[in-house]
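A.B. asks: Sequence and predicted structure are below.
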Amino acid sequence: MDEEQLRRGRVYGADHDSADPGPQPGHSYRELVAGPLDGLLLDVTGWPAQDLADGAALATEIGAYGFGGRACYAPRPGDARHWDWTGDTAG
């Protein structure tokens, strides 16, 4: 993902009323692809290598399980900058 794409993106978990919900300088991000969080950026700054390899189950109200549910994302093989949706879980 190039710098222009980063500047346009919205970061997962950013406050909806934030004046700048986009990426911040000096942070590392992964782009979420498909599923309920499609197009959002996930701030992975400081994550250990094992966590980056495992992916994440991210809280969201807009997934299959509603409030309390999670959307699961994993690194795309051969392109770790993009994390693909692998399904939803009840939490």
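C.D. replies: Done, it's in.
A.B. asks: use CA for all of it now, contacts and neighbours both
C.D. replies: Noted.
A.B. asks: quick one: residue 60 and residue 29, what's the gap?
C.D. replies: Residue 60 is 18 Å from residue 29, where distance means CA to CA, to the nearest Å.
A.B. asks: next one: residue 57
C.D. replies: 16 Å.
A.B. asks: Ok, residue 46 next?
C.D. replies: 11 Å.
A.B. asks: Looking at those two now, which is surrounded by more residues?
C.D. replies: Neighbours were counted for residue 46 and for residue 29 using other CA atoms under 10 Å; residue 29 has more, 20 against 9.
A.B. asks: Identify the residue nearest that one in space, chain neighbours excluded?
C.D. replies: Spatial nearest neighbour of residue 29, excluding adjacent residues (CA to CA, 6 or more residues apart in numbering): residue 43 at 4.6 Å.
A.B. asks: ok now the lengthiest strand in the chain, how far from the chain's centre?
C.D. replies: Assignment by DSSP state E gives strand 79-89 as the longest strand of the chain. Centre-to-centre, strand 79-89 and its host chain are 8 Å apart (CA atoms, centre = their mean, to the nearest Å).
A.B. asks: hold the first one in mind and look at this next one:
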Amino acid sequence: MDELMRGRVYGADHEDPDPGPQAGHVYRELVGGPLDGLLVDVTGWTERELDDGAALITEIGAYGPGGRALYEPRPSDPRRWDWGGDVP
């Protein structure tokens, strides 16, 4: 089993009995920063969107509730997205 198929998915409710990845979906692993270890569901994203990465809302980043954590694909392994900092 692919190691990316384990873990909790970004945005899953803390009360969700199955917060892990779902069959038929495509994920990227977030590395570093406030969302380290979570998976982000990129099912249906275009190549350009995947290349751009994401600014993900988080309450636990440097800017508190409503702030965003920036993640971009790792050049050597685009299945993993590295943290690039927080923005308001």
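C.D. replies: Nice, thanks for sending it over. Remember, predicted model here, so these are calculated numbers, not experimental data.
A.B. asks: mind checking the SS state of the residue nearest to the spatial centre of the first structure?
C.D. replies: Centroid-nearest residue in the first structure, with CA atoms, centre = their mean: residue 42, separated by 3.3 Å. Put simply, residue 42 of the first structure is strand when judged by DSSP: H, G, I helix; E, B strand; the rest coil.
A.B. asks: end-to-end on stretch 21-34 of the first structure?
C.D. replies: Between where stretch 21-34 of the first structure begins and where it ends, there is a gap of 20 Å, by CA to CA.
A.B. asks: ok, and for it, which residues are buried?
C.D. replies: For stretch 21-34 of the first structure, a neighbour-count test (16 or more other CA atoms under 10 Å) marks 21-23, 29-33 as buried.
A.B. asks: Over to stretch 56-73 of the first structure?
C.D. replies: 56-60, 63-64, 69-73.
A.B. asks: Walking through the second structure, point out its helices one by one.
C.D. replies: 47-52 (DSSP state H).
A.B. asks: burial measure for the closest residue to residue 63 of the first structure other than its chain neighbours, as a count.
C.D. replies: Nearest non-adjacent residue to residue 63 of the first structure, counting by CA to CA, 6+ apart: residue 36, 5.5 Å away. By the criterion of other CA under 10 Å, residue 36 of the first structure has 19 neighbours.
A.B. asks: Now check residue 36 of the first structure against the second structure: what is it aligned to?
C.D. replies: Counting by TM-score structural alignment, residue 36 of the first structure lines up with residue 34 in the second structure.
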